[in-house]
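S.K.: Sequence first, predicted coordinates after that:
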Amino acid sequence: MSLKFYYDIFSQPSRAVLLLLKLNKIPFESKKINLLKGEHFSEEYAKINPFQKVPVIVHGDFALFESVAILRYLCREFEVADHWYPKDSKAQAKVDEYVEWQHIEIRANLVNYFRTKFLLPVVTGRPADGKKVIVYEKKVTDILNKLEETWLTERQYLGGDKVSIADLLGACELEQLRMAGYNPRDNRPKVSAWLNKLKEELNPHYEEVHSLVSHIAEKHKGVPPSSPDKL
C-alpha cells in the first residue's frame, strides 16, 4: 500500500511526522501543501482533511489527520524501532504522559506566541500587538521553565530513557520559536542539552527538516517581513 504524506515544513507537527518517516526509512509520496499561500483552504484539500490543516497521511484507502494519531499509527503499521512508541504498557504510558501534557501546555502557549509575534504580521502586513506579545512571551517562558525543571530533571528524553515520538513533537515545537527571535535554549541548560542531543542523534534529518526554520531565524532575526514572499 502506498503512503501519501501531506505536509508543510513550516508546520511543527508536519516536521515531527516527517522526521519519523525519514529516520525509519518509511517510503512515502510527498504531497507538499503551502500554508502561507493558503493551499490548505482549497476544495480539493478539504476533501482530504475537512479541518484543512496539516499533516495528513493517506495509506491506501485510509486517511488520517492529527499528528499524534499519525505518529502512533505509523509506529504500529511499519517497521519502527520500539523505542519510538513502546509496546510495553508502562513505557508507552510515559510517552503518552508528555504527549497529552504538550497539547494544552507547550503547543497551545507556543502557537499563540508565534502566531501573534511573527505569523500574523507576515500574513497581514500589520505590526504585532505588542501587549499580546508580552503576555504570550511570559507564558512561553513559564512553560519552558517547567520543561526545564520538571520533564528533563530525571529523564534524558521527554518520554523516558530513550528517544520517542514525544521528543519529536517537543523539539519541533521549541525550534519553531527561533523564527520569532526566541531561543528556547537560553538559560536552560537541560533543554539545551536535550535539543543538542537530539540534533546529534537524529542528524542529518534533524537539520534537514528544520532547514526552513534555521533559514528564517538567521535571515530575519525574529523581525517578521511584510509579506510571505519575503520569507
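M.R.: Here it is on my side, so go on.

S.K.: For the rest of this, base every contact and every neighbour count on C-alpha atoms.
M.R.: Will do.

S.K.: if I read this right, Phe65 contacts Pro50, doesn't it?
M.R.: No. Using Cα atoms under 8 Å, Phe65 is not in contact with Pro50, being 9.5 Å away.

S.K.: quick one, which of those two is more surrounded?
M.R.: Set Phe65 next to Pro50 and count neighbours by other Cα atoms under 10 Å: Phe65 wins out with 19 against 13.

S.K.: all strands for the protein, in order.
M.R.: Shown for the chain, the strands assigned by DSSP state E span residues 3-7, 29-32, 56-59, 62-65.

S.K.: how near is Leu212 to Glu148?
M.R.: 26 Å (Cα to Cα, to the nearest Å).

S.K.: Show me which of these two is the more surrounded one.
M.R.: Shown here are Leu212 and Glu148; by other Cα under 10 Å, Glu148 has more neighbours (19 against 16).

S.K.: In this structure, which helix is the longest?
M.R.: helix 130-146 (DSSP state H).

S.K.: what does it contact?
M.R.: Here helix 130-146 makes contact (Cα atoms under 8 Å, 6 or more residues apart in numbering) with Glu105, Ile106, Asn109, Leu110, Asn112, Tyr113, Thr116, Lys117, Pro184, Arg188.

S.K.: Now which of those residues would you call buried?
M.R.: Among these, the ones that count as buried by 16 or more other Cα atoms under 10 Å are Glu105, Ile106, Asn109, Leu110, Asn112, Tyr113, Thr116, Lys117, Pro184.

S.K.: Of those, which is the nearest to Ile70?
M.R.: Each of those was scored against Ile70 by Cα to Cα, and Ile106 proved nearest at 19.1 Å.

S.K.: Nearest spatial neighbour of the closest one, chain-adjacent residues omitted?
M.R.: Ile143 (6.6 Å; Cα to Cα, 6 or more residues apart in numbering).

S.K.: Could you do His220 as well?
M.R.: Here the residue nearest His220, using Cα to Cα, 6+ apart, is Met179, at 7.6 Å.

S.K.: The one you found is in contact with Val213, isn't it?
M.R.: Yes. Counting by Cα under 8 Å, Met179 touches Val213, with 6.1 Å between them.

S.K.: hang on, the earlier thing: which residues does the residue nearest to His220 contact?
M.R.: Taking Cα under 8 Å, 6+ apart as the criterion, Met179 is in contact with Phe118, Val213, Ser214, Ile216, Ala217, His220, Lys221, Gly222.

S.K.: Alongside the first one, take a look at this:
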Amino acid sequence: MKLYSVSDGPPSLAVRQALQFLNIPFELINVDFGAGDHMTDEYAQKNPQKEIPVLDDNGFLLGESNAILQYICDKYKPDSELYPKDPQVRSIVNHRLCFNLSTYYKYISEYTMAPIFFDYQRTPLGLKKVHIALDVFNTYLTKLGKKYAAADNLTIADFPLITATMCLEAIAFDFSSYKMVSKWYATFKSEYPKLWEIAAVGMNEITAFEKNPPDLSHMEHPIHPVRKNVK
C-alpha cells in the first residue's frame, strides 16, 4: 500500500492518523506541493482531480480522504470501532465526515490555508464563516453528549475534524470560546499524543508558511491563482 501525501495537508494527515491507529503498514510518498508534483500528467493518472492524498492499494487507486478512511477500515479492520457497524452510529460518523468536507474544513481552509498559498484575502465574511462552522460543530458536540465527534470512542470522523482545527491553531486563531470544541480538541491531544504528533508536524509547517508564504509563481497551471509579490 502506498499513500501519496503532502506533509502539511490536513486530508493527508487525517489518513495517516487512521493508518497508524489501525497499524496498517504503508509506504509514505511525499508529493511536493510547492514543486507542483500534483499538477503533472503522471499524477493526474492517479487522480484526475490532481488533489492530495491518493491511496494506491496494489494498483487500486482511490482519492478523496473520506473515501480512503472508509475503505481502509472496511477492507483491513472491519471490526474496528474506528468505523462502527451499527447503522445509527455509522450514520453519525458519515455525517461528521460530510460536515467537515462541506462546511467545517471548507470554511477553515478558505480562511487559513488559501491566503497562505494562493491569492486570497482574509475577509470579514471569511471570518464569519469560520465562526459559523465552529458554532455548528460546538452545537453538534453538545447535543450528542459524547467524548468524541461521533461517539464516546475515537472514530474516523475525528481525524479530519482534528486536522482542520489544527489549521486554526497554526495561525494562532483563538477558538477557546467554543467550549465543547476546545474540550474535544484537548482530549484528543491528551489521549492520543502519537496521533496528534502527526498533525503537529504539519501544523508547524503551516505556522512557518504563515510567517513566510511560499512562492508558487513557478507552478505550471495551478488550480488557484497564486500569490503575487511574495517576499
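M.R.: Cool, the structure landed. What you see is a predicted model; the values in this text were computed from it and never measured.

S.K.: tm score of chain vs chain?
M.R.: Once superposed, the chains reach a TM-score of 0.84 (TM-score structural alignment, normalised by the length of structure 1), with 216 aligned residues with a Cα RMSD of 2.2 Å.

S.K.: Lys94 of structure 1 versus Leu144 of structure 1, what's the distance?
M.R.: Going from Leu144 of structure 1 to Lys94 of structure 1 by Cα to Cα gives 19 Å.

S.K.: Kindly report the same for Ser226 of structure 1.
M.R.: 43 Å.

S.K.: do the same with Glu201 of structure 1
M.R.: For Glu201 of structure 1, the distance to Lys94 of structure 1 - Cα to Cα - is 21 Å.

S.K.: More neighbours: which of those two?
M.R.: Lys94 (16 against 12).

S.K.: leaving aside the residues next to it on the chain, what's closest to the aligned residue in structure 1 for Arg16 of structure 2?
M.R.: Correspondence of Arg16 of structure 2 to structure 1, assessed by TM-score structural alignment: Leu18. Ranked by Cα to Cα, 6+ apart and with sequence neighbours excluded, the top spatial neighbour of Leu18 of structure 1 is Val209, at 7.3 Å.

S.K.: One more: Asn109 of structure 1?
M.R.: Val140 (5.9 Å).

S.K.: which one in structure 2 is aligned with that neighbour?
M.R.: In structure 2, Val140 of structure 1 lands on Val130 (TM-score structural alignment).

S.K.: how deep is that match tucked in, by neighbour count?
M.R.: Neighbour tally, Val130 of structure 2, other Cα under 10 Å: 24.

S.K.: Give me the distance between it and Pro193 of structure 2.
M.R.: In terms of Cα to Cα, Val130 of structure 2 sits 26 Å off from Pro193 of structure 2.

S.K.: got it, and Gln20 of structure 2?
M.R.: In terms of Cα to Cα, Gln20 of structure 2 sits 12 Å off from Pro193 of structure 2.

S.K.: and for those two, which residues touch both?
M.R.: Residues touching both Gln20 of structure 2 and Pro193 by Cα under 8 Å, 6+ apart: none at all.

S.K.: tell me the contacts of Leu13 of structure 2?
M.R.: Ser5, Ser7, Thr163, Ile198, Ala199, Gly202.

S.K.: picking that back up, name the nearest of the contacts of helix 130-146 of structure 1 relative to Glu154 of structure 1.
M.R.: Among the contacts of helix 130-146 of structure 1, and counting by Cα to Cα, the member closest to Glu154 of structure 1 is Arg188, at 14.9 Å.

S.K.: got the contact list for the equivalent of that closest one over in structure 2?
M.R.: Counting by TM-score structural alignment, Arg188 of structure 1 corresponds to Tyr178 in structure 2. Going by Cα under 8 Å, 6+ apart, Tyr178 of structure 2 touches Leu134, Asp135, Asn138.

S.K.: Could you report the distance from the equivalent of Leu61 of structure 2 over in structure 1 to Ile70 of structure 1?
M.R.: Alignment note (TM-score structural alignment): Leu61 of structure 2 maps to Ala63 of structure 1. Separation of Ala63 of structure 1 from Ile70 of structure 1 (Cα to Cα): 10 Å.

S.K.: okay, those two: which has more neighbours?
M.R.: Ile70 (18 against 15).

S.K.: what about the spatially closest residue to the more buried one that is not a sequence neighbour, distance to Cys172 of structure 1?
M.R.: With Cα to Cα, 6+ apart as the criterion, Ile70 of structure 1 has its nearest non-adjacent residue at 6.5 Å, and that residue is Leu64. Computed as Cα to Cα, the Leu64 of structure 1 to Cys172 of structure 1 distance reads 20 Å.

S.K.: Please say which of these two ends up with more neighbours.
M.R.: Comparing Leu64 of structure 1 with Cys172 by other Cα under 10 Å, the one with more neighbours is Cys172, at 25 against 16.

S.K.: What is the aligned counterpart of the more buried one in structure 2?
M.R.: Cys172 of structure 1 maps onto Thr163 in structure 2, by TM-score structural alignment.

S.K.: Quick check: closest non-adjacent residue to that match.
M.R.: Nearest one to Thr163 of structure 2, counting by Cα to Cα, 6+ apart, is Pro10 at 4.9 Å.

S.K.: Hmm, that neighbour is touching Asp158, no?
M.R.: No. Between Pro10 of structure 2 and Asp158 there is no contact under Cα under 8 Å: 12.0 Å.
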